[in-house]
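*Asks:* Okay, sequence plus prediction incoming.
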Amino acid sequence: MSAPLGYIGIGLMGLPMTRRLLAAGRTVTVWNRTTEKTAPALADGAILGDGPAGVARAADIVCLCLTDTRAVEAAVFGPGGVAEGGAAGKILVDFSSIAPDDTVRFRQRLLDECGMEWVDAPVSGGVPGAEQGTLAIMAGGEASAVEAVRETVMLMAARFTHMGPSGAGQTAKLCNQVIVGCTMAVLAEATRLAEDAGVDAARLPEALAGGFADSIPLQLFVPRMVAGQHEPPLGHGHTMLKDLDNVRTLARETGTPLPMTSLAAETFRLLLARGGNDALEIYKLSARKRLD
């Protein structure tokens, strides 16, 4: 537990996760493409790294949480990337959500270039889970590497489940997004139906608590939908759509029919085209944020 840590990507998820590591007394070197975003972490005791390579040189375990495959590839293999500062015995833990086949390819490339292991560890639980340390994290990779980072990861999570070899964590996250993406669309429809029928939709979470329709998304998002609340942000619509598109790619490769997921993905695509990328625009399906 004394191993120095690194964290690349100090965003909505990365900042609270880094803060939990710092609160546990760990030494954390951080880097973000927009340096200003590291200020809160630095104020809490983090050290500013000299690019991703500098973070990798300073840390035995390098955590990564970035938007998409392109951002991950640039941070790890681009000029001044993690691969330049990595070495055998170090481990990269990627909390980003990217396609499983990209993870498998990146893991082998990093191992070949510098001997550093790669654990794919996408997360579920959103910003509240990151702040409270209650994230569910699904891991793929060599068992020895997963176990080597378990104590560190558990400072940020309630569960850390090894799902199988490289890419298995990302596949499990895609299954998670099938459920979450479809649920978000259905919750928005239920909220609008209640309001259109003259029922106070704000009372749905209370009324349905403990029943078969109850869920964390129901309790968390329906009040925000009713209020048309977008701040503080809990995520971005473009991130969900990226994940659902990755789900559909995997489904085509495996011959898996996903009619509900396909509809949810196209609903997100429509709403983002009309409303923009900066919020979970699925709220616009709710009664007070209708699309005419």
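*Replies:* Looks like it came in fine. Residues are numbered from 1 along each chain as shown.

*Asks:* can we go C-alpha only for contacts and neighbour counts from here?
*Replies:* OK.

*Asks:* how about the strands in this structure?
*Replies:* Under the criterion DSSP state E, strands of the chain are mapped to 5-8, 28-31, 47-48, 61-64, 91-94, 117-120, 123-124, 135-140, 157-164.

*Asks:* So for the protein, the centremost residue is which one?
*Replies:* V123 (4.9 Å; CA atoms, centre = their mean).

*Asks:* surely that residue meets M138?
*Replies:* Yes. In this structure V123 lies within contact range of M138 using CA atoms under 8 Å: 6.6 Å.

*Asks:* Overlap of the contact sets of those two?
*Replies:* K173 (CA atoms under 8 Å, 6 or more residues apart in numbering).

*Asks:* export the strands of the chain to TSV and tack on distance to T239?
*Replies:* Shown next, in TSV, are those (distance: least, CA to CA, whole Å):
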stretch	distance to T239
strand 5-8	18
strand 28-31	21
strand 47-48	27
strand 61-64	16
strand 91-94	16
strand 117-120	17
strand 123-124	13
strand 135-140	17
strand 157-164	21
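
*Asks:* wait, which of those strands is closest to T103?
*Replies:* Between T103 and these, the shortest separation by CA to CA is 7.0 Å, and it involves strand 117-120.

*Asks:* Tell me where the stretch 1-150 of the chain has helices.
*Replies:* Using DSSP state H, counting those that start in this stretch, the helices of the stretch 1-150 of the chain run over 14-23, 39-43, 51-58, 69-77, 82-85, 100-114, 126-132, 143-153.

*Asks:* Show me which residues of the last one are buried.
*Replies:* If I follow you right, that is helix 143-153. Neighbour-count burial for helix 143-153, counted by 16 or more other CA atoms under 10 Å, picks out A145, V146, V149, R150, T152, V153.

*Asks:* ok, those vs G45, which is closest?
*Replies:* Within the buried residues of helix 143-153, the smallest distance to G45 is 17.4 Å, found for T152 (CA to CA).

*Asks:* Quick check: the gap between the closest one and L42.
*Replies:* Noted for T152: a distance of 20 Å to L42, by CA to CA, to the nearest Å.

*Asks:* any residues touching stretch 276-286, and which ones?
*Replies:* 184-185, 188-189, 191-192, 224-226, 228, 230, 233-238, 267-268, 271-272, 275, 289-291.

*Asks:* Against that first model, consider the following:
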Amino acid sequence: MIAFLGLGNMGSPMARRLVAAGQKVTVWNRTRKELDGAAVAGSPAEAVSGAPIVISMLSNPAAVAEVVEAAKPGLSAGTIWVEMSTIGPDAVAEVRAQLPDDVRLVDAPVLGTVGPATEGKLRVIAGGDAADVDQVRDVLGVFGTVHHYGGPGSGAKMKLAVMAGQLSVQVLLAENLAYVRRLGLSADDYFDLLDATLLGTAGERLRPVVENGVPETRFKLALAAKDLTLATEGPGEVQTLTAAARDRFAQAAAAGHGEADVTGIVPALLELP
């Protein structure tokens, strides 16, 4: 049996894939949600009771810490807790300190949004003892391809490193588009020429936003601000460009774009005077 904690935009399709794969799944969400084929628990402790594998997919470090604490009375010796939220290595270490010594921990955030989560095409970025990762590899493989990057916290570190680059580039191009508009140039011509550069792929992702508007939310803009906040703490202080991108996302979230898709950073910056 697998306990799955957190049925948000990513958690729901991931839990559905476990059910579709034939796993016995018990789910819990802060606001009660039903999931076809899964049992629904009334509390984290009830959800994890008797589960050899626990998966958490939550919004931020505080939410994870709260749920871990609430789940502790129901945990069994030998359980493997797979923390799949994007919370950074410091929070992963805090989860390890919270959990009983006889409960093992794998950090395994994912790269991808709702579409890949639904299709089982995520990249699972795992950190932890090799034996623990191997024990849950088949379960994690239901979500996509599993990549093990080292000991505890390595998955969380790698996820932040990649997100720092990816999200910073989105802000760079959004600002660049605002510059193009102020110059009185054509956005179509800009994207056509950009395609010949190393930023061409990123431009292809943002071009439809300029032409057709922001798509349905796959990854909330507010979560991008959270990820970059984590990525600029401690060792991340060296990332000054990422810090600037963090501030742009935070500014956009404060202006009411937080629930929009992350690509909403484009209209948010184009709206600036």
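*Replies:* Happy to help now that I have it. The structure displayed is predicted, hence computed values, not measured ones.

*Asks:* May I have the TM-score of the superposed chains?
*Replies:* Structural agreement between the two chains, given as a TM-score (TM-score structural alignment, normalised by the length of the second structure), stands at 0.89; 271 aligned residues with a CA RMSD of 2.5 Å.

*Asks:* thinking again about what came up before, distance to E206 of the first structure added to the helices of the stretch 1-150 of the first structure, as TSV?
*Replies:* Formatted as TSV, the helices of the stretch 1-150 of the first structure follow (distance: least, CA to CA, whole Å):
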stretch	distance to E206 of the first structure
helix 14-23	29
helix 39-43	36
helix 51-58	46
helix 69-77	39
helix 82-85	47
helix 100-114	38
helix 126-132	20
helix 143-153	33
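
*Asks:* Buried deepest among those helices, which one?
*Replies:* Relative to the other members of the helices of the stretch 1-150 of the first structure, helix 51-58 carries the highest mean neighbour count by mean count of other CA atoms under 10 Å, namely a mean of 25.

*Asks:* For it, give me the average deviation versus the second structure.
*Replies:* Here helix 51-58 of the first structure, set against the second structure after superposition, deviates by a mean of 1.4 Å using mean CA distance after the TM-score superposition for the first structure.

*Asks:* The equivalent of L241 of the second structure over in the first structure: neighbour count?
*Replies:* In the first structure, the position corresponding to L241 of the second structure is occupied by M260, as judged by TM-score structural alignment. Using other CA atoms under 10 Å, the number of residues around M260 of the first structure comes to 12.

*Asks:* Likewise for T31 of the second structure?
*Replies:* 9.

*Asks:* After alignment, which residue of the first structure pairs with it?
*Replies:* Looks like T31 of the second structure aligns to T34 there (TM-score structural alignment).

*Asks:* G11 of the first structure versus that match, what's the distance?
*Replies:* Distance, T34 of the first structure to G11 of the first structure, using CA to CA: 10 Å.

*Asks:* now G275 of the first structure
*Replies:* Applying CA to CA, the value for G275 of the first structure to G11 of the first structure is 22 Å.

*Asks:* Ok, A265 of the first structure next?
*Replies:* A265 of the first structure sits 24 Å away from G11 of the first structure when distances are taken as CA to CA.

*Asks:* Can you give me every residue that contacts the match of L241 of the second structure?
*Replies:* Residues counted as contacts of M260 of the first structure (CA under 8 Å, 6+ apart) are C182.

*Asks:* Not counting sequence-adjacent ones, nearest residue to whichever residue in the first structure pairs up with E119 of the second structure?
*Replies:* Matched across to the first structure, E119 of the second structure falls on Q132, judged by TM-score structural alignment. Using CA to CA, 6 or more residues apart in numbering and skipping residues adjacent in sequence, the residue nearest Q132 of the first structure is M156, 7.9 Å away.

*Asks:* Aligned to the one you found, what sits in the second structure?
*Replies:* Matched across to the second structure, M156 of the first structure falls on F143, judged by TM-score structural alignment.

*Asks:* What about its match, how many residues nearby?
*Replies:* For F143 of the second structure, the neighbour count with other CA under 10 Å is 23.

*Asks:* okay but it is in contact with L122, surely?
*Replies:* Yes. Between F143 of the second structure and L122 there is a contact under CA under 8 Å: 5.8 Å.

*Asks:* picking that back up, compare neighbour counts for A265 and G11 of the first structure and give me the winner.
*Replies:* With neighbours defined as other CA under 10 Å, A265 of the first structure and G11 compare such that A265 has more, 23 against 17.

*Asks:* can you tell me which residues contact that one?
*Replies:* Taking CA under 8 Å, 6+ apart as the definition of contact, the neighbours of A265 of the first structure are G181, L241, L244, D245.

*Asks:* roughly how far apart are T239 of the first structure and A279 of the first structure?
*Replies:* The spacing between T239 of the first structure and A279 of the first structure, counted by CA to CA, is 10 Å.

*Asks:* before we move on, the earlier item: closest to L110 of the first structure out of the strands of the first structure?
*Replies:* Closest of the strands of the first structure to L110 of the first structure is strand 117-120, at 7.1 Å (criterion: CA to CA).

*Asks:* What range does the closest one cover in the second structure?
*Replies:* The alignment of strand 117-120 of the first structure onto the second structure (TM-score structural alignment) covers residues 104-107.

*Asks:* Once you drop chain neighbours, what's closest to L135 of the first structure?
*Replies:* Per CA to CA, 6+ apart, closest to L135 of the first structure is A157, 4.3 Å.

*Asks:* ok, back up a step: touching the match of strand 117-120 of the first structure from outside, list them.
*Replies:* Applying CA under 8 Å, 6+ apart, the external contacts of stretch 104-107 of the second structure come out as 78-84, 92, 96, 125-129, 132-133, 152-156.
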